[in-house]
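**Q** Sequence first, predicted coordinates after that:
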Amino acid sequence: MTEWTTDRIPDQRGRVAVVTGANSGLGLVTATELARRGAHVVLAVRNTDAGAEAVRRIGGEAEVRELDLASLASVRTFAAKLAADFPAIDLLMNNAGVVLLGPRRTSADGFELHLATNMLGHFALTGLLLDNLAASREARVVGLSSITHKNAHLDFDDLMFERSYRAAPAYGRSKLATTVFGIELDRRLRAAGSPVISVLAHPGLTRTNLTPRAWEHRGRVGRLIAWGGLLATQSVEQGALPQLRAATEPDVQGGQFLGPSRLWETRGQVTDVRAGREAADPAIGKRLWAASEKLTGVSFL
């Protein structure tokens, strides 16, 4: 197996790439590499000050725009302005995510915050930008999954964890929903004969700022747990390779799922991986799609 590195990213000049959550972590690495190869990169972020600093670090053709995925009003405003400015969009990287501990929290629309940010906001954004993506000759949507999706379950009678909430299962559920969405999006794009493809990737266990932030309210013990756990993970540059390959390799196909190759997909070079059984179930995909349309008010395909 030949190792895939950023040296294999082809020329991106003339392409428009939108990366959510691009001011730090995996998103920042992804935006940096895309801009380095000549893409015009839109950093879609909630914190525009952090986004502006990221743009200064990235250089090249990069700009920052405000997007709060936990607010459907923000998603609609962002998508409308972006669609007007860029009639054709070549890449939508649905990268942003939250990892939370502590009590249950909700979004501006009353949704459990993991599901709102990690999946429902991206579902609405994808639908609102689909016409612009379809205007590109080789557009793709890349969804960021997680190995946690394989142990999660979608309870359609309590999607928002209103009955009994635990943070870790809620995060896993949001990543399962993300994975189901990516696979079902591929099915529907194929059925519609769309030129857009849907691809999934996951970073394995990667050192990002999400885990320490999630534990910091737990005091000294929580911080020790967080930083101790990070010692067992791979670098953010290595963790970003699956999504960069999904975003840029010419031979990537719709429905492909890329992740690390070693130690139960926790680390290593990029390879094809398999989604969990529930994620790949067409009946689950159809049901989640219908629920997502109802919750977000965005219908497509």
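**A** Cool, got the structure. Keep in mind the model is a prediction, meaning the values are calculated, not measured.
**Q** Please make it C-alpha for all contacts and neighbour counts, starting now.
**A** OK.
**Q** Just the buried residues of the host helix or strand of Ala291, please?
**A** Element membership for Ala291, per DSSP states H and E: helix 282-296. Within helix 282-296, the residues scored as buried using 16 or more other CA atoms under 10 Å are Ile284, Gly285, Lys286, Leu288, Trp289, Ser292, Glu293, Thr296.
**Q** next one: stretch 50-61
**A** For stretch 50-61, by 16+ other CA under 10 Å, it's Gly51, Ala52, Ala54, Val55, Ile58, Gly60, Glu61.
**Q** which secondary structure element contains the nearest residue to Leu69 once chain neighbours are set aside?
**A** Counting by CA to CA, 6 or more residues apart in numbering, Leu69 lies nearest to Gly121, which is 4.6 Å off, once chain neighbours are set aside. Gly121 belongs to helix 121-134 when elements are defined using DSSP H and E.
**Q** Return the distance of the most centrally placed residue in the chain relative to Gln243.
**A** The structure's the chain has its C-alpha centroid closest to Asn95; by CA atoms, centre = their mean the separation is 2.8 Å. Note on Asn95: its distance to Gln243, by CA to CA, to the nearest Å, is 9 Å.
**Q** can you list residues touching both of the two?
**A** Val142, Leu144 (CA atoms under 8 Å, 6 or more residues apart in numbering).
**Q** about what we covered before: looking at it, the residue nearest to the centre of the chain is touching Thr20, isn't it?
**A** Yes. Using CA atoms under 8 Å, Asn95 is in contact with Thr20, at 5.3 Å.
**Q** Now the common contact residues for these two.
**A** With CA under 8 Å, 6+ apart as the test, Asn95 and Thr20 both reach Gly27.
**Q** structure B:
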Amino acid sequence: MSDSDLSTRTVLVTGATSGIGLETARQLAERGATVLLHGRITEEAQAAADNLIATSGVPAGRLRTFAADFSRLEEVETMAQRVAAEHPHLDVLVNNAGIAAPERHTITADGNEIAFQVNFLAHYLLTGALESALTSEPGGRVVNVSSSLHRTANISWADPNRARRYSRLAAYAQSQLALTVFAADPRVTAVSVHPGVCRTALLPLYAHEGVSPSEGAAHVVRLCDPAVEIVNGAYYDRAERVDPAPSATEDRTVKRLNKLADLLVGHTS
């Protein structure tokens, strides 16, 4: 992995308060990047920043904190407006925030199945809102922290909320497939990465054992480095570029998903 200096880079990491997100933020900041830490609430984001300052010696001036509950799309829009206003140029957006779908079928106040909204729709909305910041100069990129479980999924186009037949594993996998498909959207250069099975809150979905969040984060950070060339829509399993599920790069699927996502986030024309 390259250890090149990232002091000219500004990176927003969603879900940066624990697990892979926190370790991604740590590694980026240690290499000099200005890191925008997103947390569900202000106190959690600030606690993450304080943690990095105390344990890594990262200067406080290299960290910024932002808050939005991704189960509330209005909060995502408000946060995006603040990020764009304060950082009109953004080098990288790491779409990392994620939850395991709950045992019980759960619908957000916006009317969407919660895992589909938190893991995909909120990131779809955020990425679109930050498009101008990410494309203000050449080289802006998006890194979607996806999952190998996207290969087991299908998008239930007629019932994306899976109200008729709910399975938490199917709902989670659907959200990861959507996030992987979204990387092939041509508006912003983006890739997806499965960081490996890590010891995080999502571990029970995968296995009983996993690698450290720091090891998983290293694969995310590598893709944030401008020295690493990327191709729009590429998918990585840890450090290796591999083909995603066949549907993930189909032009028809990308367009269909964008249309569905626009509808569900309220961006109908």
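**A** Received the coordinates, thanks. On a predicted model such as this, the values are computed, not experimentally measured, just so you know.
**Q** now what about the TM-score between them?
**A** Here the TM-score for the pair of chains, by TM-score structural alignment, normalised by the length of structure 2, is 0.91; 261 aligned residues with a CA RMSD of 1.8 Å.
**Q** could the buried residues of helix 282-296 of structure 1 be laid out in JSON lines, adding distance to Arg173 of structure 1?
**A** Below are the buried residues of helix 282-296 of structure 1 laid out as JSON lines (distance: CA to CA, whole Å):
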{"residue": "Ile284", "distance to Arg173 of structure 1": "13"}
{"residue": "Gly285", "distance to Arg173 of structure 1": "14"}
{"residue": "Lys286", "distance to Arg173 of structure 1": "16"}
{"residue": "Leu288", "distance to Arg173 of structure 1": "12"}
{"residue": "Trp289", "distance to Arg173 of structure 1": "15"}
{"residue": "Ser292", "distance to Arg173 of structure 1": "14"}
{"residue": "Glu293", "distance to Arg173 of structure 1": "18"}
{"residue": "Thr296", "distance to Arg173 of structure 1": "18"}
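**Q** thinking again about what came up before, in this structure the residue nearest to Leu69 of structure 1 contacts Leu72, no?
**A** Yes. Between Gly121 of structure 1 and Leu72 there is a contact under CA under 8 Å: 6.6 Å.
**Q** what is in contact with those two at once?
**A** With CA under 8 Å, 6+ apart, Gly121 of structure 1 and Leu72 have common neighbours Thr296.
**Q** was I right about Ile284 of structure 1 contacting Val180?
**A** Yes. With contact defined as CA under 8 Å, Ile284 of structure 1 reaches Val180; the gap is 7.4 Å.
**Q** Give the intersection of the neighbour lists for the two.
**A** Glu278.
**Q** For the nearest residue to Gly98 of structure 2 once chain neighbours are set aside, the count of nearby residues, please.
**A** Using CA to CA, 6+ apart and skipping the chain neighbours, the partner closest in space to Gly98 of structure 2 is Asn119 (4.8 Å). Using other CA atoms under 10 Å, Asn119 of structure 2 is surrounded by 28 other residues.
**Q** Assign Gln27 of structure 2 to helix, strand or coil.
**A** helix (DSSP: H, G, I helix; E, B strand; the rest coil).
**Q** Which parts of the stretch 101-250 of structure 1 are strands?
**A** 140-144, 197-201 (DSSP state E, counting those that start in this stretch).
**Q** Phe250 of structure 2 -> structure 1?
**A** I think there's a mix-up here, since residue 250 of structure 2 is Glu and not Phe. The equivalent of Glu250 of structure 2 in structure 1 is Asp281 (alignment by TM-score structural alignment).
**Q** Relative to Ala240 of structure 1, how far out is that match?
**A** Looking at Asp281 of structure 1 against Ala240 of structure 1, where the rule is CA to CA, the gap reads 27 Å.
**Q** Pick out whichever of those two has more residues nearby.
**A** The neighbour count for Asp281 of structure 1 versus Ala240, taken as other CA under 10 Å, is higher for Ala240 (25 against 14).
**Q** Translate the more buried one into the numbering of structure 2.
**A** So, by TM-score structural alignment, Ala240 of structure 1 is matched to Ala217.
**Q** For Leu28 of structure 2, give its distance to Leu179 of structure 2.
**A** 22 Å.
**Q** Kindly report the same for Asn154 of structure 2.
**A** Counting by CA to CA - Asn154 of structure 2 and Leu179 of structure 2 are separated by 12 Å.
**Q** wait, what's in contact with the residue nearest to the centre of structure 1?
**A** Asn95 of structure 1 touches Val19, Thr20, Gly21, Ala22, Leu26, Gly27, Val142, Gly143, Leu144, counting by CA under 8 Å, 6+ apart.
**Q** Let's have the residues you listed in TSV, adding neighbour count.
**A** Output for the contacts of Asn95 of structure 1, formatted as TSV (neighbours: other CA atoms under 10 Å):
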residue	neighbour count
Val19	24
Thr20	26
Gly21	26
Ala22	29
Leu26	28
Gly27	26
Val142	26
Gly143	30
Leu144	26
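**Q** out of those, who's nearest Ser235 of structure 1?
**A** Leu26 (9.7 Å; CA to CA).
**Q** which stretch of helix or strand covers whichever residue in structure 2 pairs up with that closest one?
**A** Counting by TM-score structural alignment, Leu26 of structure 1 corresponds to Ile20 in structure 2. Mapping Ile20 of structure 2 onto the secondary structure by DSSP H and E places it in helix 19-30.
**Q** now do Gly268 of structure 1
**A** Per DSSP H and E: strand 267-272 holds Gly268 of structure 1.
**Q** what's the mean distance for the next helix or strand after that strand versus structure 2?
**A** Proceeding N to C from strand 267-272 of structure 1, the next assigned helix or strand is helix 277-280, under DSSP H and E. Aligned to structure 2 and superposed, helix 277-280 of structure 1 gives a mean residue distance of 1.6 Å (mean CA distance after the TM-score superposition for structure 1).
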